[in-house]
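Student: coords please:
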Amino acid sequence: MTIAQERIERLASLAREAAAECHDDRARDYVRLARRLAERNRLSLPTEFKRFTCDACDVYLRPGKNARVRLQDGHVVVTCDCGEQARYPYE
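Tutor: Coordinates of the predicted model:
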């Protein structure tokens, strides 16, 4: 595991903790740093991190607080407060 991958995972856990403590601006900064680090080093973000962050506003999503989760015909629809929707398949 490279240093960049370790740092991305650490930033993901920091974003999760900050969001749980209602420090949304701090969590957004951690998400932006992790995305930038992944782009710079040509790495992919962990799946869990991608699913719990909004692509449009970089906020860490907390279902029931700032995100709505619905099931529709074989996929999960996650809607952020900004209006952005993400769809993920399930079986």
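Student: use CA for all of it now, contacts and neighbours both
Tutor: Will do.
Student: hmm, Thr79 and Leu71 touching each other?
Tutor: No: checked against CA atoms under 8 Å, the pair Leu71 and Thr79 is beyond contact range at 11.4 Å.
Student: one more to put side by side:
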Amino acid sequence: MTIAEERIERLHQLASEAAAERDTDLAREYVRLARRVAERNRCGLPTEFRRFTCDECDAYLRPGVDARVRTRAGGHVVIRCEHCGATKRYPY
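Tutor: Model prediction:
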């Protein structure tokens, strides 16, 4: 594991903790930092990180609190951000 991947993982943990304490601005800053680290080092973000962050407003999403999570008959999950209304879909 590279230093960048370790830093991204740590920022993911910090964003999760900040979101749990309802400090959305701090959680957004951690998400932005993690994305910048990934871009600069040309490494991808972990799947769990991508699924629980909003691409539009950089919010860290917690299902049932900041995001609506629904499953659809077509075999995919739909996550809607409560902050900006952006929608994400991925197969299951």
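Student: who's more crowded, Leu71 and Thr79 of structure 1?
Tutor: Between Leu71 of structure 1 and Thr79, Thr79 has the larger neighbour count (other CA atoms under 10 Å), namely 19 against 13.
Student: that one maps to what in structure 2?
Tutor: Under the alignment (TM-score structural alignment), Thr79 of structure 1 pairs with Arg80 of structure 2.
Student: what's the match for Gln13 of structure 2 in structure 1?
Tutor: Using TM-score structural alignment, the equivalent of Gln13 of structure 2 in structure 1 is Ser13.
Student: what about its match, which helix or strand?
Tutor: helix 3-20 (DSSP states H and E).
Student: also Ile79 of structure 2?
Tutor: For Ile79 of structure 2, the host element (DSSP H and E) is strand 76-81.
Student: helices or strands up against that strand?
Tutor: In this structure, strand 76-81 of structure 2 packs against strand 67-72, strand 87-91, with contacts taken as 3 or more CA pairs under 8 Å, 6 or more residues apart in numbering; DSSP states H and E.
Student: name the stretch among those that sits most buried.
Tutor: strand 67-72 (a mean of 15; mean count of other CA atoms under 10 Å).
Student: what's the average distance of it to structure 1?
Tutor: Compared with structure 1 after the fit, strand 67-72 of structure 2 shows a mean deviation of 0.6 Å (mean CA distance after the TM-score superposition for structure 1).
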